[in-house]
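Student: would you be able to build a 3D model of this:
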Amino acid sequence: MSAPEERGALTPRPSSLYACALRVEHAEPEGPWCLADAAPPVPRRGPSNRVSRDFTRTKDELNRLLRPLLAAPDPVEAAEEVHRRLDALDPPVRHRTLRLLVAGMPVENEERARALARVLVRTGTGYRAVCVGLALLTGLGESQDVPYLRTLGRLRTLVDPVVHALDALDRSAGALLELRNQGEPVTFGPLLAALDAGDHTAVRERLVALPGGVGPEVARRVAEASGLVDLLAEVPALPASEGAALVARTGRLLFLMTSLRDYRPAILSYLDAPRAYEAFARGAGLLPPTLDHHALLLSAVQELSTGPAVLHDWGPGRREAALSELTAVLRRPEWCVVPDEQGDEPGVRWRVAWVRRTRAQVLGAPQETGARLRIAVHERDPGDSGAVEARVLVDGRPLVPDYFGHGPAHSPEELLFPGTLRATDEPREVQLAEAYCTEGCCGALYVTVRRDGDQVVWSGWRCPVPPGGKRELPELRFDAAAYDGEIARASDDESWMWPARRTARLIADGLRGRPDLLARWNVRLDWAGTASSNPDDTLISLFYDGEDGYVRQIRWRIPEDGTPPEDRAAAALRRLGEEDPRAYGS
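Tutor: Model (predicted):
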């Protein structure tokens, strides 16, 4: 676009969304950000004879309507045509679908497409037309576009598409905008004020003082907005107490980003994760060996060994070096005693027991690094508990977050103890993971396991594919002897178990060995594990068919009574042989 054309095209018209955003911005130029609903409302159409859109047809339709305009020589004229064509769509395209499809649209002439995007963003009057411009700038934008995007982000209706565009150009600006839109001024106000003022010291102090109970995505945005990695570079020059406080906050943010209570783990979207983990490992020696700090170091070791954090592009030896630094701190004499000075309070007691079990695991005999397949049972810190996973690693990479990402791997009770992953000549389909929201919503990850001579083959993958996308998952082959050995080792390893969990396993094994115990009552085993609210309680879930034709559930709770797991399991099996479990209650 020539200079005269650019001046004409970029002058915001009074009715443009950018002009609305400017009015909001100039209303309080020196005050706090005011995210306002100043954008014209998205027009609502009357009833349509088309209830919803087919994604593939929508993709084809948008390609036909918009793709020629990306190469148009006159961006102003092309922008007007974008408005007309989008307004004519019935029913309208949802803005998230629009963003996804436009961002993936082939571009033959980047310069012309970028010019069109800028006209749409800076002079567009329609919400969807501006969203098209924002989607294009996600892949084609430059640093000069960031101020315009930040201004548009003043409009609450545009925050989401603006954040997506900013993430590609200036991630800290995108994170800052998203935090401003959290609606929690008490939590984030002091940090945002320090960032606005550009006060480096205040940013560090406000970051350390933030409450710990934020969600995984918010933890990531806090790290990005505050420039966490740059702050950590100053740790060696800080007083020891201040450096330790920042290192501890870093460990906490990284831990929150690995939460199992989200779809795609937030740590995968944190591009600075390797550098942050390295800085945390370097500074770990500043931390006193409290229970919280034990948990942070052990959690970091778990994630750097078997978790989604492994999937980042670390480069040669960097992840291994961070692990070595963390384990070296854990081996120091003052760290060899786990503090439990707070007595028998249940939460503290469970956490102390977890620290002791996990220390024994991560500091025990090193795992064979050259194995193609490895199964690692992961139990999360009870301070932020989650499902116990049987993490499947292939060539050192955790398979479920790599191929699926909608939920954690299944538990060892589902994948290991019933022999689910054992390979036979008869192919068997295995569900490795299910989406947090259930399979019926976002799917599950399936693979077919079969033995082929001296190899075990994983093939026939089934899992959700991103809308409009195509993903071929590879056939995996393992040496059969090594495969069988790893499945046997993982199945026999009970080092991660606590008494109630072992009781559950013994009961489930006993029921599989004696199917008559449940068959006589027309009851079947659903699962056996522990109660999330009280890990000391063994919980057995049983199903039976009600007289009305509906499946009923029995939740049988077996409390901790101080007896060995073997005795509790034997007593439970005896009771099942003598008494109908439908009379037990919870």
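
Student: C-alpha only now, for contacts and for neighbours.
Tutor: Noted.

Student: so how far is Leu101 from the residue minimising distance to the centre of the chain?
Tutor: With distances taken as C-alpha atoms, centre = their mean, Pro265 lies nearest the centre of the chain, 1.5 Å away. Distance from Pro265 to Leu101, counting by C-alpha to C-alpha, to the nearest Å: 24 Å.

Student: one more to line up against the first:
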Amino acid sequence: MSAREERHAPLTAPTALYDQARHLLGGSAGGIPPWRGYGLPRRTATGARPLSGEEAWSGVREAFSPLPGDAVTLQRRFARLGVEARHRHLVRSVVAELPLPAGERDAARTLGRRLVRTASTVPAVTAGIALLGRLGTLEDVACLRVLAVFRDLTGMAVDALDLLDRRSAAVVWLAVRARRDELQPLVHALWAGDRRAVRAELVSLPASPRFVNSAVARRIAEACQLTDLLDGDPDDTRLLARAGGLLVRMGQSRGDVSDLLAYRDGLRVYELVVSRAGRLPPTLDNAAMLLSLALDLSSGIGVLLDWPPGLRAALLEALGRLLAEPRWVSAGASAGDAEQRRRSDWIRRTGRQPFRSPAASGGFRIEVVAGDPAHRAPIEARVLIDGRPVVPALFGRGPAHSPEYLLDDGRLRAGTEPREVQLAEANCTEGCCGALYVTIRRDAHQVVWENWRQTLPGSREPAPALPACRFEAAAYEAEIARAATDCSWSWRTRAVARLIKAGLVENPDLLSRWDAGRGWIGSGCDDPDTAVVTFWYVPGLASGRPERADRPLQFRWVITDDGTAPESQAAAALRRLAHEDPKSYARVCGGSRERAEELGFAWPDSP
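Tutor: I've put the predicted structure just below:
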């Protein structure tokens, strides 16, 4: 087809996607898109053979060679080459890599603007969004904001808006991605641009992590222009507390590291919250928030921000002085219900931890951190090298593993034989989003961490090459021993579980005599007043003649805290295992119903 034919061929779908999006918004309540946005208009199937991956790459590149002069030409090229809506990510990638000399940028920007406003096909609109992501200006924000309401375009439109107007990007993201009903009043105020209503809805927003994860927290802070709100009313303690809470949520280890690191005003908000923290009433919530910030500044994601020299240490020192004041030390003294008592106990155990080590300490260090129990944070054995937390710095898709995994089982100890150790796994699973590994070995008077490895199934991106780290062996082993024996972070039933596990590792016959093998033993945030012992039962295991070892039955023994010392409770549990078959007092929790009935055990009722 000639260039003239491309320009004058009739369009098969004349209504621009931009106009369709405006029509949809005009018919919605308050002009706000629904959660998850709108689906793209359906197109009639052409019946043509779908392109292979290589054909699609080739076709998209050909469509931009040379750069078309108008939107119609590009749409026609895409249609002729078989480029469809499902190839939009390829289109975006090709546009991102297009060589655009200075003399062609104005023409490319003009093309991008025509595409987003007039194109009727997804590949063409995608090309326009990608061009404006590279070359757009503030005048393009309104159009990108409209197109972002199509769920298949939201991500790329928000990425483009992030470069042009962070507030608009955040407002659109919240409107389309924030699903909780509790967030909707704030979203409506943001969409309407009502600053007074935004402030009112922000301070009344539920702070629970059920409503605000790291991504939502970042987008709320950006959409509300949090620093402007704080500067506008320095004495508003409710707003100050909410700002601190948003920082805590952005820094949570179960979130995405990029949320806090991408928040451009992060340093400023940390400084404002800490410098004004003395104005806050010394409530349990505020004490927990400030302690969480200190833990993050000491060994968490907050360490990785681009701090000016001395500022992070100064903020930590200020928090340490404040939280040591009697009015803050007694903040949880009047805790009422069980959850408040757990938070108060956590503050008592953890209150001085982030202030014990200098913020810029070097070498090799391990900080076992238990986060605010109200947030159900995982217990992490955070490894710091030269003062920087390794897992969020190198991985960022999940928290560091627990102390039970890394320390109690001796995985971090170095021997002459190299050993690969998984330091962290993605929040979902390794099979979904990967894990972080390092190989540890002893080399004479040094311990070497080398061959860092990230797994990310399906990724084409090579893992970053990381240098080997060397530590003086005596100091390394001393730090491992210190971290393994320091249980000041632990609550009572967690200590009970660790002691029971240690007893069973030392004397596995306590379970094997009953044809049982050790399973998971611990105490979680969901029920911190109990220790849980699980084990697998296979008849004949003790005699060395297991029956149907491929179909074991799993049991769960729950030990309720009786208020006595952990050592006493663990010793009592181990004595009971020595004299009573645990299958007589534990309950089946895994395996199969058929196997349970076959062996004479009741299968648990469905919850």
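
Student: on that earlier part again, so the residue nearest to the centre of the first structure touches Phe255, yeah?
Tutor: No - counting by C-alpha atoms under 8 Å, Pro265 of the first structure does not reach Phe255; the two are 10.9 Å apart.

Student: who touches Asp165 of the second structure in this structure?
Tutor: Residues in contact with Asp165 of the second structure (C-alpha atoms under 8 Å, 6 or more residues apart in numbering) are 138, 141.

Student: counterpart of it in the first structure?
Tutor: Matched across to the first structure, Asp165 of the second structure falls on Asp170, judged by TM-score structural alignment.

Student: just Glu450 of the second structure next, same as before
Tutor: When the first structure is aligned by TM-score structural alignment, the residue opposite Glu450 of the second structure is Ser459.

Student: hang on, that match packs against Phe478?
Tutor: No - at 11.6 Å, Ser459 of the first structure does not count as touching Phe478 under the criterion of C-alpha under 8 Å.

Student: what about Arg460 of the second structure, neighbour count?
Tutor: Around Arg460 of the second structure there are 7 other residues, counting by other C-alpha atoms under 10 Å.

Student: cool, the one 3 residues further on as well?
Tutor: Burial of Ala463 of the second structure is recorded as 13 neighbouring residues (other C-alpha under 10 Å).

Student: doesn't it lie inside a helix?
Tutor: No - read with DSSP: H, G, I helix; E, B strand; the rest coil, Ala463 of the second structure is coil and lies in no helix.

Student: how about the counterpart of it in the first structure: what's its closest non-neighbour residue?
Tutor: When the first structure is aligned by TM-score structural alignment, the residue opposite Ala463 of the second structure is Arg471. What sits nearest to Arg471 of the first structure in space, not counting adjacent residues and going by C-alpha to C-alpha, 6 or more residues apart in numbering, is Val465, at 6.4 Å.

Student: so who does Arg376 of the second structure touch?
Tutor: 525-526.

Student: against Gly524 of the second structure, how distant is it?
Tutor: 9 Å.

Student: what do you get for Gly244 of the second structure?
Tutor: For Gly244 of the second structure, the distance to Gly524 of the second structure (C-alpha to C-alpha) stands at 26 Å.

Student: cool, Leu553 of the second structure as well?
Tutor: Distance, Leu553 of the second structure to Gly524 of the second structure, by C-alpha to C-alpha: 22 Å.

Student: and what of Gly39 of the second structure?
Tutor: Counting by C-alpha to C-alpha - Gly39 of the second structure and Gly524 of the second structure are separated by 41 Å.

Student: who has more neighbours, these two?
Tutor: Using other C-alpha under 10 Å as the criterion, Gly39 of the second structure and Gly524 rank with Gly524 on top: 18 against 11.

Student: map His375 of the second structure across to the first structure for me.
Tutor: Taking TM-score structural alignment, His375 of the second structure has Asp384 as its aligned residue in the first structure.

Student: tell me how many other residues surround the counterpart of Ala142 of the second structure in the first structure.
Tutor: Here Ala142 of the second structure is matched to Pro147 in the first structure, going by TM-score structural alignment. Residues within reach of Pro147 of the first structure, counting by other C-alpha under 10 Å, total 12.

Student: look at Pro147 of the first structure and give its secondary structure.
Tutor: Using three-state DSSP, the structure places Pro147 of the first structure in helix.

Student: and if you look at Ala531 of the second structure?
Tutor: Relying on three-state DSSP, one would call Ala531 of the second structure strand.

Student: what about Arg382 of the second structure, distance to Val369 of the second structure?
Tutor: Distance, Arg382 of the second structure to Val369 of the second structure, using C-alpha to C-alpha: 7 Å.

Student: burial measure for Asn63 of the first structure, as a count.
Tutor: With other C-alpha under 10 Å as criterion, Asn63 of the first structure counts 16.

Student: tell me which other helices or strands the strand or helix carrying it touches.
Tutor: Assigned by DSSP states H and E, Asn63 of the first structure falls within helix 55-66. Applying 3 or more C-alpha pairs under 8 Å, 6 or more residues apart in numbering; DSSP states H and E, one finds that helix 55-66 of the first structure makes contact with helix 95-103.

Student: quick check: next helix or strand after the helix it packs on?
Tutor: Next along from helix 95-103 of the first structure, by DSSP H and E: helix 110-123.

Student: identify each buried residue in that following helix, please.
Tutor: Neighbour counts over helix 110-123 of the first structure (16 or more other C-alpha atoms under 10 Å) mark 112-123 as buried.

Student: next: stretch 402-421 of the second structure.
Tutor: 402-408, 411-414, 418-421.

Student: all helices for the stretch 151-300 of the second structure, in order.
Tutor: Applying DSSP state H, counting those that start in this stretch to the stretch 151-300 of the second structure gives helices spanning 151-164, 166-177, 184-192, 195-203, 214-223, 226-232, 237-250, 257-262, 266-276, 284-299.

Student: contacting residues around Pro398 of the first structure?
Tutor: 306-308, 310-311, 391-392.

Student: any idea what it aligns with in the second structure?
Tutor: In the second structure, Pro398 of the first structure lands on Pro389 (TM-score structural alignment).

Student: what do you get for Glu439 of the first structure?
Tutor: Aligned partner of Glu439 of the first structure by TM-score structural alignment: Glu430.

Student: give me the aligned partner of Leu115 of the second structure over in the first structure.
Tutor: So, by TM-score structural alignment, Leu115 of the second structure is matched to Leu120.

Student: contacts only, for that match.
Tutor: Here Leu120 of the first structure is in contact with 79, 129-130, 132-133 (criterion: C-alpha under 8 Å, 6+ apart).
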